[in-house]
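Student: Okay, sequence plus prediction incoming.
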Amino acid sequence: MIVTVGELDRLPGIRHGFLTRNGGVSDGIYDSLNCGLGTTDERDRVMENRARAVKAAGLTDTPLSTAYQVHSAKVLVVDRPLDQSNRPEVDGLVTNTQGVNLGVLTADCGPVLFADAAAGVVGAAHAGWKGAVGGVLEETVRVMETLGARRENIVAAIGPCIGQASYEVGTEFPAPFIAQDPANARFFAANACRKFQFDLAGYCASRLEKLGLGTVIATGHDTCALEDDFFSYRRKTKRGEPDYGRQVSVIGLL
């Protein structure tokens, strides 16, 4: 039901988890731990699933705060639980307040959790390719620093996302990445169809490493390939399904 990384587990006063699709109450295409309020799943079921995610991660028993994610580089400081009926349009959340549980929703995009235990600051970012190119990871770190975090103390963990073997993109796709830095070509592997396979996790890790963070790690799970464990937008699209669930990744201070 939950994936954790040792580098975050060992930090005092911080709990986190990358939830899978298992262990919830939803059914059908949302089977079973769908945490996406933007889906057509029954809201009561989604809220129960979110409560289960918070409990599974060992977080404080307070509502989960998530945003209306828009693939931007906008990051918000959260000092109290967010109103989930009026979610802010941002893709990164940061807090230094105990009991505020941050979450990001994904179904192939990269969930990235951040923590500076010494400063008592945590963050969560939704890094699809647009957000990653646009700077959401850098902005999350910058906002954490405004609360006292030091980048050399920050642990950043990239959770389950679409893997390179599953992520075929068109011939025009690499252009904005290579325009930023020709070295980004290494994240694109040509395939037999004369298209490319994109390494989203590797690209995110590279951007984080350039910031000089203390630790950068990726769990290595491929959400598209591991159907029993994760929801996937790309898999849904290939099958022509009407909707898809979202798994949640959570972090908070005790």
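Tutor: Perfect, I can see it now. Numbers count the residues shown, from 1 in each chain.

Student: C-alpha only now, for contacts and for neighbours.
Tutor: Noted.

Student: Show me where this protein has its strands.
Tutor: Using DSSP state E, the strands found in the chain span residues 2-3, 14-19, 64-65, 75-77, 92-95, 101-106, 110-116, 121-127, 155-158, 168-169, 188-190, 196-198, 215-218, 247-253.

Student: can you list these in JSON lines and add distance to residue 149 and mean neighbour count?
Tutor: Formatted as JSON lines, the entries for the strands of the chain read as follows, by distance: least, Cα to Cα, whole Å; neighbours: other Cα atoms under 10 Å:
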{"stretch": "strand 2-3", "distance to residue 149": "25", "mean neighbour count": "16"}
{"stretch": "strand 14-19", "distance to residue 149": "14", "mean neighbour count": "26"}
{"stretch": "strand 64-65", "distance to residue 149": "21", "mean neighbour count": "23"}
{"stretch": "strand 75-77", "distance to residue 149": "13", "mean neighbour count": "21"}
{"stretch": "strand 92-95", "distance to residue 149": "11", "mean neighbour count": "29"}
{"stretch": "strand 101-106", "distance to residue 149": "17", "mean neighbour count": "30"}
{"stretch": "strand 110-116", "distance to residue 149": "6", "mean neighbour count": "29"}
{"stretch": "strand 121-127", "distance to residue 149": "6", "mean neighbour count": "30"}
{"stretch": "strand 155-158", "distance to residue 149": "11", "mean neighbour count": "25"}
{"stretch": "strand 168-169", "distance to residue 149": "36", "mean neighbour count": "18"}
{"stretch": "strand 188-190", "distance to residue 149": "33", "mean neighbour count": "16"}
{"stretch": "strand 196-198", "distance to residue 149": "31", "mean neighbour count": "22"}
{"stretch": "strand 215-218", "distance to residue 149": "14", "mean neighbour count": "19"}
{"stretch": "strand 247-253", "distance to residue 149": "14", "mean neighbour count": "29"}
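
Student: Check it against this one:
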Amino acid sequence: MTLEILTSDLLDPLRHGFFSRRGGASSGIFAGLNCGYGSSDQTEVVAINRKRVADAMEVEPEAMIGIHQIHSPTVLTVDAPINGDKPKADAVVTATPGLALTILTADCQPVLFADTNANVIGAAHAGWRGALDGVLEATLDAMENLGAKRENTMAVIGPSISQSAYEVGPDFLDEFIADSPENLQFFANGQGDRLQFDLPGFGLHRLRQAGVGQAEWTRHCTYSDPERFYSYRRSTHAKEADYGRLISAIKL
């Protein structure tokens, strides 16, 4: 099966993509294009999957820049491949041609950024914690340090868990309201004291408030489409032992 790569006109003409799970070598609960070495999948199979992504991005595997994601607002600026352990961060930016910036997700938002006028790109992992703590704004700050301008920067949120699938409790709401009362708009009533949180809507709000030129969500829900996407929450509900990781990438 060939790879399925979701793209956005906002990021053209740069080579980029939000890769679905289709077209990979993994099997069992990881069936498809699992690109996470942090999973319990076979290391050599994950390497095969990542090589397929590298080929699609037209780079060598070592030129695919990844980070050790920790749900933080930390951004890494790179100008060369990373040797050794991956730095702990949740976004990466570059102005160096030939590097492909990558993010792994399984419900959280993968966000790809580009200012094609300044030739600066970025990629961020924005779960609720990272988004609330400012990882998207920090990514834009780091891009500006490389010469980008916010008003010229396009930002695209890839496959993420949608509001209808994201049930949370009242303590979760309290944390968002403490940040800003206007965050109430991203919550809908659920059953009992449960609420439904709009993670992509919150991400788009933060991006637009930060002054990006344009921002959009691809409108793909990871939870509700098991044939195409991995989902941490769906795997948890199914009591599966582990889950695969989707990869998103952008290259100058």
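Tutor: Noted; the coordinates are in hand. The shown structure was predicted, so the numbers you read here are calculated from the model rather than taken from an experiment.

Student: care to give me the TM-score?
Tutor: Taking TM-score structural alignment, normalised by the length of the second structure as the basis, the two superposed chains have a TM-score of 0.96; 248 aligned residues with a Cα RMSD of 1.1 Å.

Student: Need the strands of the first structure in a markdown table (columns: distance to residue 238 of the first structure).
Tutor: Below are those laid out as a markdown table (distance: least, Cα to Cα, whole Å):
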| stretch | distance to residue 238 of the first structure |
| --- | --- |
| strand 2-3 | 26 |
| strand 14-19 | 24 |
| strand 64-65 | 31 |
| strand 75-77 | 32 |
| strand 92-95 | 29 |
| strand 101-106 | 17 |
| strand 110-116 | 20 |
| strand 121-127 | 22 |
| strand 155-158 | 25 |
| strand 168-169 | 12 |
| strand 188-190 | 21 |
| strand 196-198 | 16 |
| strand 215-218 | 26 |
| strand 247-253 | 19 |
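
Student: Find the nearest non-adjacent residue to residue 121 of the second structure, please.
Tutor: Spatially, and ignoring its direct neighbours in sequence, residue 121 of the second structure is nearest to residue 114 (4.4 Å; Cα to Cα, 6 or more residues apart in numbering).

Student: I'd say the one you found and residue 11 touch.
Tutor: Yes: under the criterion of Cα atoms under 8 Å, residue 114 of the second structure is in contact with residue 11, at a separation of 6.4 Å.

Student: got any residues that touch both of those two?
Tutor: In the contact map built from Cα atoms under 8 Å, 6 or more residues apart in numbering, the residues linked to both residue 114 of the second structure and residue 11 are 154, 155.

Student: dump the residue contacts of the residue mapped onto residue 227 of the second structure from the first structure.
Tutor: Using TM-score structural alignment as the criterion, the counterpart of residue 227 of the second structure in the first structure is residue 228. With contact set as Cα under 8 Å, 6+ apart, residue 228 of the first structure has these partners: residue 21.

Student: For residue 73 of the first structure, see how far away residue 228 of the first structure is.
Tutor: Computed with Cα to Cα, to the nearest Å, the distance linking residue 228 of the first structure and residue 73 of the first structure is 31 Å.

Student: Check residue 184 of the first structure too.
Tutor: 19 Å.

Student: Neighbour count for the two, which is higher?
Tutor: Neighbours of residue 184 of the first structure and residue 73, each counted by other Cα atoms under 10 Å, are more numerous for residue 73; the result is 22 against 17.

Student: How about the counterpart of that one in the second structure: what's its closest non-neighbour residue?
Tutor: Residue mapping for residue 73 of the first structure onto the second structure gives residue 73, with TM-score structural alignment as the criterion. Leaving aside its chain neighbours, residue 73 of the second structure sits nearest to residue 135 (3.8 Å; criterion: Cα to Cα, 6+ apart).

Student: Tell me which residues touch that neighbour, please.
Tutor: So residue 135 of the second structure contacts 72, 73, 74, 75, 90, 91, 124, 125, 126 (Cα under 8 Å, 6+ apart).

Student: Tell me which residue is most central in the second structure.
Tutor: In the second structure, the residue lying closest to the centroid (Cα atoms, centre = their mean) is residue 110, at 1.3 Å.

Student: does that one really touch residue 128, like I thought?
Tutor: No: in this structure residue 110 of the second structure lies outside contact range of residue 128 using Cα under 8 Å: 11.8 Å.

Student: how far away is residue 164 of the first structure from residue 99 of the first structure?
Tutor: Plainly put, residue 164 of the first structure is 36 Å away from residue 99 of the first structure if you go by Cα to Cα.
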